[in-house]
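Peer 1: Got a predicted model here, sequence first, then my questions.
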Amino acid sequence: MSDAVQPTAAEVRAAAEAVKTALDRHLAAVERRSGEDDPAVYEAFNQLAAAAEVYDELLYDRYDEVTPFEIPGAEDAPPYTGPEEPNALSVLIRRDYAVVEPQRLLAQAQRVELADGDAGTDASETVHGALGVLFGEFEPDEIASRHKEFGLEEGDSTLWVTAADETAEPGEWLETPFDQVEADRVVCRFDVSAVFDDADDVDLDDEFDELEPLDADRH
């Protein structure tokens, strides 16, 4: 890159200060969060991701250096092109689970059947039958909060809020409820994944051990 288009040292410094400000705002939003899917936290996360990306680019252009961290998922979503004032919304939720304790799952389903007076049926005698009993009895949010009681282990989860021009007709999309999602109409989304935890758990000592010693005159 030529000197004419390189960012100035002052621009890089300003970008670094913007990252610091975004970090403070993100922490403040997390400390004040009203629930798991607080939109203020989501907005602060996006602002932090954007500020970090700008700083990383300027740092590389000016000094040929990069930052040691990356915020995943910040640039995956396409720009929003839906209505500015949506008349209808669709909320799409996906939560993945692993069945890690089948016997606990079966026992919980049998308790539900017993409480409902359905003891002796075949529904709770298989894993897929027990899942039907439990998900038929409990709301998805309750399953999520009590998953360990049911012998389940959480995987990734995501919640998308998409904008629509008008509410769908009754029964219109029931046969294929997830086939017509338009990513550019996603108003906001909330993702939970172990990949985010893994990024935070990187052993910095191991990373530094792999680096070559710095030159004495390098800052």
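Peer 2: Yep, it's here.
Peer 1: make it CA atoms for all contacts and neighbour counts henceforth
Peer 2: Noted.
Peer 1: Which strand or helix spans the residue nearest in space to the middle of the chain?
Peer 2: Nearest residue to the geometric centre of the chain (CA atoms, centre = their mean): Asp191, 1.4 Å. Assigned by DSSP states H and E, Asp191 falls within strand 186-192.
Peer 1: distance between that strand and the chain's centre?
Peer 2: Averaged C-alpha coordinates place strand 186-192 at 7 Å from its chain's average position (CA atoms, centre = their mean, to the nearest Å).
Peer 1: Same check on stretch 174-184?
Peer 2: 20 Å.
Peer 1: So what would you say the end-to-end distance of that stretch is?
Peer 2: 22 Å (CA to CA, to the nearest Å).
Peer 1: now swap in stretch 57-74 and tell me
Peer 2: By CA to CA, one end of stretch 57-74 lies 15 Å from the other end.
Peer 1: tell me which element Val133 falls in.
Peer 2: In this assignment (DSSP H and E), Val133 forms part of helix 127-137.
Peer 1: ok, structure two:
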Amino acid sequence: MSDAVQPGAAEVRAAADALKGAIDRHLAAIERRAAAPAADAEADAEVFAAFNEMAAAGEAYDELLYDVYDEVTPFEVPETDGGAVYAGPDEPEALSVFIRRDYSVVDPRRLLAQARRVAELDPEAAVADEADVPDAAGRSMPTALGVLFGEFEADEIASRHKEFGLEEGDATLWVTAAEEPAEPGEWLAAPFEAVDPERVICRFDISEAFDGDDVESAP
């Protein structure tokens, strides 16, 4: 490639300016949606489009910065799901909420001790075939986890994770439109089958990759 067509300082500066503009438009879209009196599908779509524009501008700037100066940016824009557009009903009569939270076990002794304490107070909190529930909860990690997650709601585990020797990882919550309320027991055998991206009403991601909370919302 000749020097005439190689990217240079001017291209890097132009990419930086484009990224700054995309950041401003993303923030402006979020502010407009926050000021809306109620849920606004058009505002949600605007935020989602601005997010994708900012991601593309950030990637372009990062590539040019590396090509010209052999430097990289200190942040990473996570990939989106491809920009799927919500195509569900405007007024859904039923919802499905998909939640995933990841944890690392950073203090096994604390986790086992907490599970043993719970099992001593409530022996029925663990699996029924354990001969000595408190003892099993204090020695077996699977049993201990079964005790804790059986005794406490998932939200309480999340808010008290340090007490249980856990460290939070990535988390995501998807709210999707359903055709109609499911029949009791209908989906329990496979609760997390593939979600139709076009029926995702809103999505809330928490990750160190975002350095905070990020929200992807469908129109």
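Peer 2: Sure, I can see it. Because the structure is predicted, anything quoted here is derived from the model rather than measured.
Peer 1: circling back: which residue of structure 2 is paired with the residue nearest to the centre of structure 1 in the alignment?
Peer 2: Under the alignment (TM-score structural alignment), Asp191 of structure 1 maps onto Asp205 of structure 2.
Peer 1: wait, doesn't that match sit right on Asp211?
Peer 2: No: between Asp205 of structure 2 and Asp211 there is no contact under CA atoms under 8 Å: 10.9 Å.
Peer 1: For the match of Asp191 of structure 1, give me its contacts.
Peer 2: By CA atoms under 8 Å, 6 or more residues apart in numbering, the residues touching Asp205 of structure 2 are 170-173, 213-216.
Peer 1: Keep only those that stay in contact in structure 1.
Peer 2: Shared with structure 1 under both residues aligned by TM-score structural alignment, their matches' CA atoms under 8 Å, the contacts from those are 170-173.
Peer 1: Pro197 of structure 2: which of the residues you listed is nearest?
Peer 2: Taking CA to CA as the measure, Pro197 of structure 2 sits nearest to Leu173 out of the kept ones among the contacts of Asp205 of structure 2, at 13.4 Å.
Peer 1: which position in structure 1 aligns with the closest one?
Peer 2: By TM-score structural alignment, Leu173 of structure 2 lines up with Leu159.
Peer 1: that older thread, of the kept ones among the contacts of Asp205 of structure 2, buried ones?
Peer 2: 172-173 (16 or more other CA atoms under 10 Å).
Peer 1: hey, where'd the strands end up in structure 2?
Peer 2: Under the criterion DSSP state E, strands of structure 2 are mapped to 94-105, 166-178, 200-207, 212-217.
Peer 1: Tell me how far the match of Leu173 of structure 2 lies from Pro78 of structure 1.
Peer 2: 16 Å.
Peer 1: One more: Gly136 of structure 1?
Peer 2: For Gly136 of structure 1 relative to Pro78 of structure 1 (CA to CA), the value is 35 Å.
Peer 1: what's the neighbour count on Glu42 of structure 2?
Peer 2: Residues near Glu42 of structure 2, counting by other CA atoms under 10 Å, number 12.
Peer 1: longest single helix anywhere in structure 1?
Peer 2: Assignment by DSSP state H gives helix 39-63 as the longest helix of structure 1.
Peer 1: Please spell out which residues along that one are buried.
Peer 2: Result for helix 39-63 of structure 1 [16+ other CA under 10 Å]: buried residues 39-42, 44-53, 55-59, 61-62.
Peer 1: what's the answer for stretch 173-189 of structure 1, then?
Peer 2: 185-189.
Peer 1: From these, pick the one nearest Ala123 of structure 1.
Peer 2: Nearest member of the buried residues of stretch 173-189 of structure 1 to Ala123 of structure 1, counting by CA to CA, is Arg189, at 35.4 Å.
Peer 1: about what we covered before: return the member of the buried residues of stretch 173-189 of structure 1 nearest to Pro140 of structure 1.
Peer 2: Using CA to CA, those come closest to Pro140 of structure 1 at Arg189, 17.8 Å.
Peer 1: Burial check on the closest residue to the closest one other than its chain neighbours, number of neighbours?
Peer 2: Leaving aside its chain neighbours, Arg189 of structure 1 sits nearest to Trp160 (4.4 Å; criterion: CA to CA, 6 or more residues apart in numbering). A count of nearby residues for Trp160 of structure 1, using other CA under 10 Å, gives 19.
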